[in-house]
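J.: Here is my input, please return the structure:
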Amino acid sequence: MRSDRELYADWSQGNKAAGAELFDRHFPAVYRFFRNKVGDDFEDLVQQTFTALLESKDRFRQDSSFRTFVFAIANNILRAYFRERRRDRLEFTDITAHDLHPGPSTIVARAREQQLLVEALRRIPLEHQVILELFYWESLTARAVGEIIGESEYTVRNRLRRGKELLRRHITELETNPKVLESTLGGLDRWVKSIHEGIE
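T.: I've put the predicted structure just below:
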């Protein structure tokens, strides 16, 4: 199988087949990245990400992971999206996906625990939501996540810890059924990881 770097180089030279193969390879992850954050606009942002990817060939460092590069572009697209909708100063440390799209998530989860987590994720600051989803859903290391968001591995680990604390708080506020609450909090890592399998 050809590497991402080889396909990207060929795509940058006009090889549409190479671009299509890269799209098929990375579309599911980019789709997941936007699905629980931007309401019905996620498809447009996925397209913007791949367009920006083609236009950013000169910025790709050969010593870095191509997958990390893709997510870094997606993260920049996400930030630009929220800036357009907030005329005041945007801070990912404060704003949440729920602030701009107050309705329920469009993700349909199979279990109540999963649906509860999806809604709780939308209520924590975007900087924490992005980190948690990249870490759990995409199985990226703290170092790789740091490259994507432009922060140190130490900072990412601190935000992971803080993000899980906030997630637990919102889960407790959202759920009234003691059994569901116990199941969700008791298996938090497992439930968070399981969500991405059902995102379609």
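J.: only C-alpha atoms for contact and neighbour calcs from this point on.
T.: Will do.
J.: Tell me which residues touch the spatially most central residue of the chain, please.
T.: In the chain, the centroid-proximal residue (Cα atoms, centre = their mean) is residue 33; its distance is 3.2 Å. Neighbour list for residue 33: 74, 130, 133-134 [criterion: Cα atoms under 8 Å, 6 or more residues apart in numbering].
J.: Next, the structure of the following sequence, for comparison with the previous one:
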Amino acid sequence: MDVSDSELVERGRKGDRRALQLLVERYQRRVLGVVVGMVRNPEDAREIVQETFVRAFRNLDSFKGDSSFYTWLYRIAFNLAVDVQRRDAKRTNVEFDEMQPPEDAPLAMGGRTQGRDPFETVRNRELGEKIFRAIDSLTPDHRAVILLREIDGLSYEEISQALGCSMGTVMSRLHYARKKLQAKLRELL
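T.: Purely as a prediction, here's the structure:
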């Protein structure tokens, strides 16, 4: 039987460590995928995800349930990722070639394959690198809406809640982010 997020949160508030572990298992990969898409550094991404869960569990009492648990969790991760991006803007950025996507990343985003045609694998990896470059060229706000909508599949309303902005702002950012991505991908392809 699949236990709901709200039930796990309630049990977590009462000190049930197993409930908290189930929430980590349920959302860790999703949060990691989005965070890697934002910061492009696997070590930073793992630290952000860990800190996201630490802060979420420390502040479970502040989760009101107005949005989904994942949306609330994503909001924490997004804020931490933006902090890391600001910090990294002051330092030298990691070269694109040094970055490795998470193992469960989609194939077009550089994920690993098993039993596939090696030429198809190379073509898909090259396409993934071009997509990464295009996404990297976006502002953090535009990158966030693209990742949440196109990679994570969230609705406009969920994105609005996660980012703390209106649905109109989400739609506008998504529109401009897609236009910028199309232009950048035309250059790269």
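J.: Of the contacts of residue 33 of the first structure, which is the most crowded?
T.: In terms of neighbours by other Cα atoms under 10 Å, the contacts of residue 33 of the first structure top out with residue 74 at 24 neighbours.
J.: Not counting its neighbours along the chain, what's nearest that one?
T.: residue 49 (5.5 Å; Cα to Cα, 6 or more residues apart in numbering).
J.: Who are the packing partners of whatever helix or strand residue 6 of the second structure lives in?
T.: Here residue 6 of the second structure, judged by DSSP states H and E, is contained in helix 5-13. For helix 5-13 of the second structure, the contact count by 3 or more Cα pairs under 8 Å, 6 or more residues apart in numbering; DSSP states H and E identifies helix 17-39 as packing neighbours.
J.: follow-up on the earlier one: what would the contacts of residue 33 of the first structure look like in CSV with distance to residue 83 of the first structure and secondary structure?
T.: Below are the contacts of residue 33 of the first structure laid out as CSV (distance: Cα to Cα, whole Å; DSSP: H, G, I helix; E, B strand; the rest coil):
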residue, distance to residue 83 of the first structure, secondary structure
74, 14, helix
130, 16, helix
133, 21, helix
134, 21, helix
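J.: Between all of the residues you listed, which two are separated the most?
T.: Farthest pair in those (Cα to Cα) is 74 and 133. Separation: 13.2 Å.
J.: returning to what we had before: list the buried residues of the helix holding residue 6 of the second structure.
T.: Across helix 5-13 of the second structure, burial judged by 16 or more other Cα atoms under 10 Å covers 5, 8-10, 12-13.
J.: again, but for stretch 130-143 of the first structure
T.: Quick answer for stretch 130-143 of the first structure (16+ other Cα under 10 Å): 130-137, 140, 142.
J.: which bit of the second structure covers it?
T.: Counting by TM-score structural alignment, stretch 130-143 of the first structure falls onto residues 144-157 of the second structure.
J.: measure that stretch end to end?
T.: Stretch 144-157 of the second structure stretches 14 Å from its first residue to its last (Cα to Cα, to the nearest Å).
J.: which outside residues touch it?
T.: By Cα under 8 Å, 6+ apart, the residues outside stretch 144-157 of the second structure that reach it are 30, 34, 37-38, 78, 159, 167, 170-171, 173-174, 177-178.
J.: That one: how far from the chain's middle?
T.: 9 Å (Cα atoms, centre = their mean, to the nearest Å).
J.: again, but for stretch 180-187 of the second structure
T.: 21 Å.
J.: quick one, longest helix in the first structure?
T.: helix 153-174 (DSSP state H).
J.: which residues in the second structure does that one align to?
T.: Aligned by TM-score structural alignment, helix 153-174 of the first structure falls on residues 167-188 of the second structure.
J.: Quick check: closest non-adjacent residue to the equivalent of residue 53 of the first structure over in the second structure.
T.: In the second structure, the residue matched to residue 53 of the first structure (TM-score structural alignment) is residue 56. In space, residue 56 of the second structure comes closest to residue 73 once its chain neighbours are excluded; the distance is 6.6 Å by Cα to Cα, 6+ apart.
J.: list the contacts for residue 163 of the first structure?
T.: Going by Cα under 8 Å, 6+ apart, residue 163 of the first structure touches 124, 128-129, 132.
J.: redo that, cut-off 10 Å
T.: Listed by Cα atoms under 10 Å, 6 or more residues apart in numbering, the contact set of residue 163 of the first structure reads 121, 124-132, 157, 169.
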